[in-house]
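S.K.: please work out how this folds:
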Amino acid sequence: METHIGIKENDRLEIALELSKLLADEFVLYTKTRNAHWNVEGADFYNMHLFFEKQYEELDDIIDDVAERIRAIGHFAPATLKRYTQLTHLTEETREENTSLGLIKELLQDHLTIIFHLRENINRFATDLHDLGTSDFITGLMEKHEKMAWMLRAHLK
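M.R.: Here you go, the predicted model:
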């Protein structure tokens, strides 16, 4: 059944593509945060292990929300690692060491990349693609990533 929600099909297709890129970014960041949780080393291991766990749990919820938004506008969410690596703005490669500071720097940069891409699309979704719902949705995601980035950045002081 076709989706009639007041947004043209061409616009919904473009929105779904941008959300699919976001979903890929979120999944890669989730995986890298899981890596940090599992592999962090150092005197602060236990506290950082718990910290990274809280972050990946929040990212898990975000992933589900993004996929469901794609479905709500009438498209299928990508769900393969191959497709995620094709769509993501991030790199799977970890360039830092497995200390808490090294992992935090890497994850912080990824959050900032996502924040910039979200910010670029807020007005575009609302104005150009006539989708206030997705614009509002990604504004909320941007705020979540800003808070997560702040939490990471606080460890670097």
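S.K.: from here on, contacts and neighbour counts on C-alpha atoms
M.R.: Fine.
S.K.: any idea how far the spatially closest residue to F45 that is not a sequence neighbour lies from A126?
M.R.: In space, and not counting its chain neighbours, F45 is closest to S100: 7.6 Å by C-alpha to C-alpha, 6 or more residues apart in numbering. Relative to A126, S100 is positioned 39 Å away (C-alpha to C-alpha, to the nearest Å).
S.K.: another for comparison:
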Amino acid sequence: MRKLNIGLSDEQRQGVVELLNCDLADSYLLLIKTKKYHWDVIGPQFRTLHKLWEEHYEALTENIDSIAERVRMLGGYPIGTAEGFLKVATIREHAGSVPTATEMVARLVEDHEQIIRNLREHIDQCSDSFHDEGTADFLTGLMEQHEEMAWMLRSFIEGEALASDGSNQNANVKTPVGV
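M.R.: So this is what the prediction gives:
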């Protein structure tokens, strides 16, 4: 078998593969959580959230495949088991709970923001430590997608306090002195 010769040492490639496998694990858990919330959501925003999460899990599915393929391009093997994902993921499941629609959104925002922070770190490591600008660029694209998804979800939560005329319903609430 011919040795991979793409201008990165085995150590550099292995370092990048480890980062990518962490990103893969987080993406997979986020996909599972997004699908579960898509199935479980109820309430007045059902249709809106059901459709939004369908868009998100479809994008996440494509991203997961791209991450796994990037691992293979670098001569590594992607994690492919639930056990493996759970070992390296930085986001956590919330097994056994069915939160309200707003709590679902808030949890997904937290997860997207965690992934964004990880990706920022991984982009820097790919460039600075492993000199793999291709993967750094790839991860930048993923980060931008997560930033957009997090923004959409945050906008949903922020919009709950708005009245139909666009004013903030909480603006007239007085905070007691000394609080």
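S.K.: does the residue nearest to F45 of the first structure touch E41 like I think?
M.R.: Yes: using C-alpha atoms under 8 Å, S100 of the first structure makes contact with E41 at a distance of 6.9 Å.
S.K.: more neighbours, these two?
M.R.: Set side by side, S100 of the first structure and E41 show more neighbours around S100, with 25 against 17, by other C-alpha atoms under 10 Å.
S.K.: tally of neighbours for L13 of the first structure?
M.R.: Residues contacting L13 of the first structure under the criterion other C-alpha under 10 Å number 17.
S.K.: mean shift of the helix or strand where A67 of the first structure lies relative to the second structure?
M.R.: Assigned by DSSP states H and E, A67 of the first structure belongs to helix 45-72. Helix 45-72 of the first structure, aligned to the second structure and superposed, deviates on average by 0.7 Å (mean C-alpha distance after the TM-score superposition for the first structure).
S.K.: quick check: buried residues in that helix?
M.R.: Within helix 45-72 of the first structure, the residues that count as buried by 16 or more other C-alpha atoms under 10 Å are 45, 48-49, 51-53, 55-56, 59, 62-63, 66-67, 69-70.
S.K.: can you name every helix or strand that that helix contacts?
M.R.: helix 9-39, helix 132-154 (3 or more C-alpha pairs under 8 Å, 6 or more residues apart in numbering; DSSP states H and E).
S.K.: touching, L156 of the first structure and L101? I think so.
M.R.: Yes: if you go by C-alpha under 8 Å, L156 of the first structure and L101 touch, sitting 6.9 Å apart.
S.K.: who has more neighbours, these two?
M.R.: Remark: of L156 of the first structure and L101, L101 carries more neighbours, 18 against 11, as counted by other C-alpha under 10 Å.
S.K.: how near is the closest residue to I122 of the first structure other than its chain neighbours to R83 of the first structure?
M.R.: Closest residue in space to I122 of the first structure, ignoring its immediate chain neighbours: S135 at 4.8 Å, by C-alpha to C-alpha, 6+ apart. Counting by C-alpha to C-alpha, the gap from S135 of the first structure to R83 of the first structure is 24 Å.
S.K.: try F51 of the first structure
M.R.: Distance of F51 of the first structure to R83 of the first structure, given as C-alpha to C-alpha: 29 Å.
S.K.: repeat for Q109 of the first structure
M.R.: Using C-alpha to C-alpha, Q109 of the first structure is found at 22 Å from R83 of the first structure.
S.K.: please apply the same query to S20 of the first structure.
M.R.: S20 of the first structure is 9 Å from R83 of the first structure, where distance means C-alpha to C-alpha.
S.K.: who's more crowded, those two?
M.R.: More crowded of S20 of the first structure and R83, by other C-alpha under 10 Å: S20, with 25 against 13.
S.K.: pretty sure the more buried one contacts E68?
M.R.: No: applying C-alpha under 8 Å as the test, S20 of the first structure and E68 come out as separate, 10.9 Å apart.
S.K.: which residues are common contacts for those two?
M.R.: Counting by C-alpha atoms under 8 Å, 6 or more residues apart in numbering, the contacts common to S20 of the first structure and E68 are A77.
S.K.: picking that back up, enumerate every residue touching the residue nearest to F45 of the first structure.
M.R.: Contacts of S100 of the first structure (C-alpha under 8 Å, 6+ apart): 36, 40-42, 44-45, 48.
S.K.: E113 of the second structure: which element?
M.R.: Using DSSP H and E, E113 of the second structure sits within helix 101-128.
S.K.: so which bits of that helix are buried?
M.R.: Buried residues in helix 101-128 of the second structure, counted by 16+ other C-alpha under 10 Å: 101-102, 104-109, 111-113, 115-116, 118-119, 122-127.
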